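predicted model and sequence below, questions to follow.
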Amino acid sequence: MAGAIVSDVLEQLISIIAMETNQQVRLVVGVKKEIKKLTSNFQAIQAVLLDAERRGLKEMAARDWLDKLKSASYDMDDVLDEWNTAILKKKVCLFLPSPGFCFKQVGLRRDIALKIKRINKNIDSIAREKDMFNIDTSRSIEEPPRIKSTSFVDVSVVIGRDKEKNYLKNKLLHESNEDKKGVHIISIVGMGGMGKTTLAQLVYNDGEVKSNFDKRIWVCVSDPFDEVRIAKAIIEGLTDSVSNFTELESLLKHIHESVTKTKFLLVLDDVWTKEDNKWEPLYNSLNNGLHGSKILVTTRKSTIAGMMESIDIINIEELSKDGSWLLFKRLAFFDRPQQECEKLENIGREIVGKCKGLPLALKTVGSLLRFKKTREQWQRILDNEIWKLEEFEKGLFPPLLLSYNDLPSMIKRCFSYCAVFPKDYEMAKDELIQLWMAQGYLGLKQNQELEIVGEEYFDMLAMCSFFQDFKKDDGDNIIKCKMHDIVHDFAQFLAKNECFMMGTGSDEESSYSFENARHLKMTLEDEQASFPTNLCSIFKIRSLIVRWKYNDSSSISNCLSNLFKQLTSLRALKLDEVFGENLITKIPSEIGKLVHLRYLNMFSLRGIKELPETLCELYNLQTLNMSFCSKLEKLPDGMGKLINLRHLINNGTFALSCMPKGIERLVFLRTLSKLVVGGDGHNSQVFSLDCLKKLDYLRGSLEIRGMGNVIDGAEAKNANLWSKKYLLHLKLYFDYKSEASSTEVSAKDEAVLEALHPPPNLEKLVLMGYRGITMSFDWMAPLTQLRKLTLEDCINCEHLPPLGKLPLLQTLEIRGMRGLKRVGNEFLGIKNNDSSSSSSSLTFFPKLNHLILHKLENWEDWEYEITEDFAIMPCLSYCNIVNCPKLKALPNHFLQATSLERLNIVSSPVLKQWAIYHHIPITSIPRRLFRQLTI
């Protein structure tokens, strides 16, 4: 991890030299020389860091040297960030001049110069010290041992894999229905120590598998992927003789000839390479085998299984509780008297629980405890964090270290940062990426798509099995995940002395050393609301997650005020409290002192009514999360100063009645969850819809409240909504206090909607409270990517919008449309009831599968005037019609529907009688489930 922070600092130093050369910044006298010297020192240190970091895992001296280097690098990073912040402030002040600013700048530059000189002396010392430890670039890197696997296994001692074995065995013995020709590949994927090799050994030695194949070959591939060695091993397995060939071409030709008329099973154990140009020639040489030949691959990376075009991927999971206990008991209680086993069983089961089903952990701890006789010795194992035990460093961590060392340096520290969360914590992917970004792990350039970089880093960690228990949204995108407890222990091992979790009142606190602490999660439970007195170096931390569990609001305010004065190196701050307590009622003005802050999370602080104006002095802020601060009434007027803000997350801010106009200056915004238009009379300083004009980076979801405050179509057109190509979900609320309709309001809403022009890639749209009479064909037609549409309380609409030709629409929900009386051809998207020009093969609503029609009180007729045999809603599976008392019948395509699985008709007596007459089965569903039927 030291390598990454050194690289960051070095990048900044080189950038400063370039800016000084181009006269974009003016260095204080003497600092230029110091900067160049620092750069030279960091470059020399960077050249030997790989050797130092590998040695630091084993050698205390090297580890201490790395800690000193990281500390000095963090200090330098703070100074450079302070400098960059001053430059940012100058940019902001060009728009908002500040008295005495130039004088302050001169003083600041001198202060920075002194800090740089002090750090340079420290770095000088560290650079000299590396020579004492003989750290160099030429030393061969000692990798953790890679144990070569074989096909041999004692089947009688393998526990808990019967289900996986039977599934895999079935795949090997039977042909897949896949169309893929040639030799089929099956992959077993899982983190290190999960038992992939053992599972492969079980099926490899199974009697039925043996008799099904003419030849079976086992090759331990490991890393690097040596094509010549692997080819020779395959030939040995096929011919029972050693090959004399040395050229790859000759070896592959021999394999190609040897597998002809041979049904074979090839196991490639422990595959790491992602280079398909190395794999493809080998696969092509094997593709001459008889029908039914199989290749079984074990790997830690799902990307490799995909690269090898596996027809089946088996994600191997943890052992069950019973299986874990049996495996542990066989090792820990071996040759132990029955009476002794009974005394140790309870504590043994607790220890097994800590291993969370990881076979390697169970084997390691079971073997360790076999030779520990007393309950006190077992209790020590139970009480310790596994990563603190030397035995586990030797037995369990090397396999994880192999996966870790395979990661690029920037992703390594993204992984180790996860140690700041407690075990079994459900990490939100977007939040994790924002925290990485706050620490500078995703790069330093503001105009980069840092979120996409973060997605790539997250995906790589997930595909390397460092993350698990994924939760996905309805688009199959990962939104949350967890870490296996042992993987979390490994992250703590890597981040020890940097990441801490603690609570006040603990006896362990006195033993903590916070000298190098950078990331801290705290739970404050006592009435004093203060940090423990031994946190002398706490001002260096870069991440703080703090939670209160008591109800003294005034003490909390004082505590926060003191924290903000001391923790001036903070990059990320998350304030939390026990749900529903409303303990934090005020954010102190001292928050403006956190000049390095990039991430501020105040999620669900329901006691806060306003934010201090000093918050707008946080020029580096990238993420501001105030979702479900339900009493928050207004945002600071100076929000436009936050020129680096990328994520303004404010879902559930129900009391927010207006937003400041300055938000239009935040051109780097990627997330703006909720936007309130107008809402403060004719105040020109509140946000109007045309303030969206330059916010073209907006992505994800946007909710716009106060559409009723939009003056006219010109204001809507100037919002340039169609230019927001990354915006996928849009909610438009035409908020009117009175339900009374008027011709003037209807005409204005129609003009606003018509001028708005929706984003081109919109997938979900909610339109609520719209008072227009119609929704034009030209507005709906461009929504070719739309998958879900909700129209609610559009009380004046007399016609359903033309939706039938939307190619991807899957869910349509219409509620509270009082003006609707008849549905006809316009709903299909046929203009003027003229279908003669349409092709007879046309399909309307081709993908629609959920249709929800609620509270359409005046709707009477639903029929189409078409002569051709069109297909309408061919995929419809769920239809819910509720409180449509005047509706007489459903159109003919419902009578012919073969895909319809559930039709629910409630409070629509006329329609219900029609359905009974036509023998259409109606599903009886309780009212409480209506909403659950929507996607």
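Now that the structure is in, tell me what you want to look at.

could you use CA atoms for every contact and neighbour count after this?
OK.

wait, doesn't Pro422 sit right on Phe500?
No - in this structure, Pro422 is not within contact of Phe500 by Cα atoms under 8 Å, at 9.6 Å.

which SS class is Gly323?
helix (DSSP: H, G, I helix; E, B strand; the rest coil).

what is the burial count for it?
By other Cα atoms under 10 Å, 17 other residues sit near Gly323.

in which helix or strand does Cys93 reside?
In this assignment (DSSP states H and E), Cys93 forms part of helix 60-95.

next, the buried residues of that helix.
62-63, 65-86, 88-90, 92 (16 or more other Cα atoms under 10 Å).

how about stretch 834-846?
Buried residues in stretch 834-846 (16+ other Cα under 10 Å): 835, 843-846.

from the residues you listed, pick the one nearest Asn277.
Pro846 (41.2 Å; Cα to Cα).

name the element that closest one belongs to?
Going by DSSP H and E, Pro846 is not in any helix or strand.

strands of the stretch 501-650 of the chain, start to end?
519-524, 543-548, 572-577, 599-601, 623-625, 647-649 (DSSP state E, counting those that start in this stretch).

for those, which one sits closest to Leu856?
strand 647-649 (34.7 Å).

who does the closest one touch, helix- and strand-wise?
Contact here means 3 or more Cα pairs under 8 Å, 6 or more residues apart in numbering; DSSP states H and E; on that basis strand 647-649 packs against strand 623-625, strand 671-672.

want to throw the ones you listed into JSON lines with mean neighbour count and distance to Cys102?
As requested, the helices and strands packed on strand 647-649 are arranged in JSON lines below (neighbours: other Cα atoms under 10 Å; distance: least, Cα to Cα, whole Å):
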{"stretch": "strand 623-625", "mean neighbour count": "22", "distance to Cys102": "29"}
{"stretch": "strand 671-672", "mean neighbour count": "22", "distance to Cys102": "34"}
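
could those strands go into TSV alongside distance to Asn562?
As requested, these are exported to TSV (distance: least, Cα to Cα, whole Å):
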stretch	distance to Asn562
strand 623-625	21
strand 671-672	31
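
run through who's touching stretch 758-769.
721-736, 779, 782-795 (Cα atoms under 8 Å, 6 or more residues apart in numbering).

ok, the spatially most central residue of the chain to Cys481 distance?
The centroid of the chain falls nearest to Lys429 when counting by Cα atoms, centre = their mean (2.1 Å). Note on Lys429: its distance to Cys481, by Cα to Cα, to the nearest Å, is 7 Å.

Cys884 now?
Distance from Cys884 to Cys481, by Cα to Cα: 43 Å.

and these two? Which one has more around it.
Cys884 (23 against 18).

comparison target, given below:
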Amino acid sequence: MGENLLEPLKNKTAEEVGEEYFNDLLSRSLFQGTESGKFTLHDLVNDLAMFVSGDSCFRLGNNVSEVARKSTRHLLQCGSHYIKNLNFEDLCNKKILRTLILKDIYPSGYVIDILEKLQSMQYLRVLDVCQDRYYMVLNSIVLESSRMTKVLNSIASLKLLRYVRFVCAGIKEIPDSICTLYNLQTLILRECGITRLPDSIGNLKHLRYLDLTRSPINKIPDSIGNLEHLSHLDLSSTRIENIPDTVCNLHELHTMNLYSCTNLKRLPNSITTLINLRHLSISDTPHTAMILQEWPALREMPPQMCKLKNLQTLAAFVVGKDSGSNIKELGELQHLQGPDLLIKGLENIINEEDASGAKLEDKKRIIRLRLGWEGDSDDSQLAREVLDRLQPHTNLEELFIRGYGGTSFPPWVGHHSFFCIKYLGLFDCRNCCWLPALGQLPSLESLKIAGFDMLEKIGNEFYSDSDGSSSSSSAITKPFKSLKRLHFSGMAEWREWSVVEVEGNREEGRGVFSNLNELELSHCPKLKRECLPDYLPSLETLSIWGSHHLAASLSGHQYPSLRVLKIWFCKKMKTFPEGRLPSDIQSIDISGCDELASLSDEGWPSNLKSLQISNCSKLFVRSNITQCNLGMLTSLTSLHIGHINEVDTG
């Protein structure tokens, strides 16, 4: 597909054809999946390939005593040790070597030693140098940029190179000489520290793939518009603020990745002339979908985005003001596949019918949807109508809503027909007085709710869309039956938390939150501790932030599986514990409790093994030191006390 060898068939795109081919090969066990979601050759197929390739392919790793044969055409050296028995001078004099891959070789200076000998490898086609980022950061390893510049200048003499990749290679800038590699088709320079591209980059007339991911570069030269064959451009996690208008000359461009470009303010207005563009990714990375603080800085989309008829991926869409981009344009992008879609600027919609025009319900392949409003809402009813008309397809797996200005949620939010939703987040919905009925989402595993300033009570409406009467609640299907993680944060007025009764014996785990493993309550200053659910059979970790009245005691609560208790930044808590804690807790972490002055002699878990106390300096002043007797903790095996400004022992 990358070489444009696949052609569309009938009503199928080249990507769909390629997916069918891949799935066919997967079903025949040519490939096998891994736990990380990647694919590798099946072991038997790999062995067969190694046998057929004979001496033409050679891999040299740790604890290998062999040397490369004279007939070796493709060489891979990997491992974390200096390997002395590989004679690169010999290889450099051969005219047969076509591929050289150097992976995770340390000491790092050895990599440069090898690269400085490449000048005579005139027939080399592929050069791939990849160092492990985490190992280099952990060991404060930095490749010498001056030596790497010389290496790049010498590589420029290898005129047959088609593929060049450097990862974590300490390259600050690309010399003009590299831009004389007229056969180069792929240039990947990830995490190399590049701060600028030369204007001569436009001389690489055959370049198809350019990747500068995680580089501190903040500007792209206009000459990039001369790369007429470029089909893939990746500027993710760079510091760029604008995309030059000349990019719109790249009519072969299929993919433009701009993930986590938090400084990017605008896209060129003429981007709609890129009629072959299929993937435009403008958002944070999918892996940070649960963290909504870093939404794209784009103010609005270019007008007439609907002209990009072949667009399959549009990770973010910003609704414009007045004559700007209209949300209805999403409805005309009929080939939109997802899997991610973020829509921000929803406060700019002045007619709820425009939201209907987005036709989100027809987009079956969107599995992660994020909807965002900014600023205070002047019309809560309009906000509700807009959200109601943005109802997505029931295939959705993740839903996040931020800044919603309505006082309540439309019925589709939490409806049991959304049987695939696993992750759901509601943030900064400051006018809402009630939570939606989320308890009947059968697959919901993680729920985060934050910034509901007006909410005072969580009642029966949270568990089901019934009327909340005793007769109807008895018929409720077990609420939150799949929920494992529940986080509440920034609920300034929240006072009461009611839990509905569900038919069945609660000791058998058939009640509400029967599978909940992790509960976090952060900055809920008015929530009464007696309102906490009294029975959570599967709860293993309880975290309490900034809510001292919840932290001190869990008396009367049955949490038989609780093992970890975290109490952070409870500024007003003066003694701990104030009552008896569940006996099976094994680890307690107390941090940032400035007023904590004493530790009680009673109430501690009988099986406590680990106790961590940090940033609680009042606990260790002379007047309080005698109130810190831990002798009763006979099961304790680990005690950590840290970040104490001054310990006055008299």
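All right, it came through fine. Remember, predicted model here, so these are calculated numbers, not experimental data.

counterpart of Ser283 of the second structure in the first structure?
The equivalent of Ser283 of the second structure in the first structure is Asn651 (alignment by TM-score structural alignment).

list the contacts of that match.
Contacts of Asn651 of the first structure (Cα under 8 Å, 6+ apart): 626-628, 673-674.

sec struct for it, please.
coil.

relative to Asp234 of the second structure, how far out is the residue mapped onto Leu730 of the first structure from the second structure?
Leu730 of the first structure maps onto Leu369 in the second structure, with residues paired by TM-score structural alignment. Look at Leu369 of the second structure and Asp234 of the second structure: by Cα to Cα, they are 23 Å apart.

hang on, the earlier thing: higher neighbour count, Pro422 and Phe500 of the first structure?
The residue with more neighbours, out of Pro422 of the first structure and Phe500, is Phe500; 22 against 14, by other Cα under 10 Å.

just curious, which of the buried residues of stretch 834-846 of the first structure is nearest to Lys232 of the first structure?
Among these, Pro846 lies closest to Lys232 of the first structure (Cα to Cα), at 54.7 Å.

and the closest one? What does it align with in the second structure?
Checking TM-score structural alignment: Pro846 of the first structure goes with Lys481.

Ser924 of the first structure too?
Checking TM-score structural alignment: Ser924 of the first structure goes with Lys566.

can you give me the helices in the stretch 151-300 of the first structure?
Under the criterion DSSP state H, counting those that start in this stretch, the stretch 151-300 of the first structure carries helices at the ranges 162-173, 196-204, 207-212, 227-239, 248-258, 276-286.

returning to that earlier point: who are the contact partners of the residue nearest to the centre of the first structure?
458, 478-481.

just the buried residues out of those residues, in ChimeraX syntax.
The buried residues among the contacts of Lys429 of the first structure can be selected in ChimeraX (16+ other Cα under 10 Å) with this line:
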select :458,478,480,481
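
narrow the contacts of Lys429 of the first structure to those in strands?
478-481 (DSSP state E).

tell me where the stretch 451-600 of the second structure has helices.
470-473, 548-551.

in the second structure, which spans are helices?
Secondary structure of the second structure (DSSP state H): helices at 14-27, 43-53, 88-92, 109-115, 133-138, 145-155, 352-356, 380-389, 470-473, 548-551.

and His488 of the first structure, how many residues sit next to it?
Neighbours of His488 of the first structure (other Cα under 10 Å): 24.

might one say that it is in contact with Ala419?
Yes - in this structure, His488 of the first structure is within contact of Ala419 by Cα under 8 Å, at 6.2 Å.

for the ones in strands among the contacts of Lys429 of the first structure, which one is nearest Val906 of the first structure?
Using Cα to Cα, Ile479 comes nearest to Val906 of the first structure of those, at 35.5 Å.

and that closest one, what pairs with it in the second structure?
For Ile479 of the first structure, the aligned position in the second structure is a gap, per TM-score structural alignment.

contacts only, for Ile479 of the first structure.
For Ile479 of the first structure, the contacting residues are 428-430, 470-473, by Cα under 8 Å, 6+ apart.

out of those, which is nearest to Phe827 of the first structure?
Closest to Phe827 of the first structure, out of all of those and judged by Cα to Cα, is Asp473, at 29.7 Å.

ok, and the closest non-adjacent residue to the equivalent of Lys674 of the first structure over in the second structure?
Aligned counterpart of Lys674 of the first structure in the second structure: Ala316 (TM-score structural alignment). Beyond its immediate neighbours in the sequence, the residue positioned closest to Ala316 of the second structure (Cα to Cα, 6 or more residues apart in numbering) is Leu342, lying 4.4 Å away.

the one you found maps to what in the first structure?
With TM-score structural alignment as the criterion, the equivalent of Leu342 of the second structure in the first structure is Glu703.

for the strands of the stretch 501-650 of the first structure, could you give me JSON lines that also reports distance to Glu868 of the first structure?
Formatted as JSON lines, the strands of the stretch 501-650 of the first structure follow (distance: least, Cα to Cα, whole Å):
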{"stretch": "strand 519-524", "distance to Glu868 of the first structure": "67"}
{"stretch": "strand 543-548", "distance to Glu868 of the first structure": "65"}
{"stretch": "strand 572-577", "distance to Glu868 of the first structure": "62"}
{"stretch": "strand 599-601", "distance to Glu868 of the first structure": "58"}
{"stretch": "strand 623-625", "distance to Glu868 of the first structure": "54"}
{"stretch": "strand 647-649", "distance to Glu868 of the first structure": "50"}
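
residue contacts, Tyr697 of the first structure?
667-670, 724, 726.

just to revisit the earlier point, what span of the second structure lines up against the helix holding Cys93 of the first structure?
So helix 60-95 of the first structure sits over no part of the second structure, by TM-score structural alignment.
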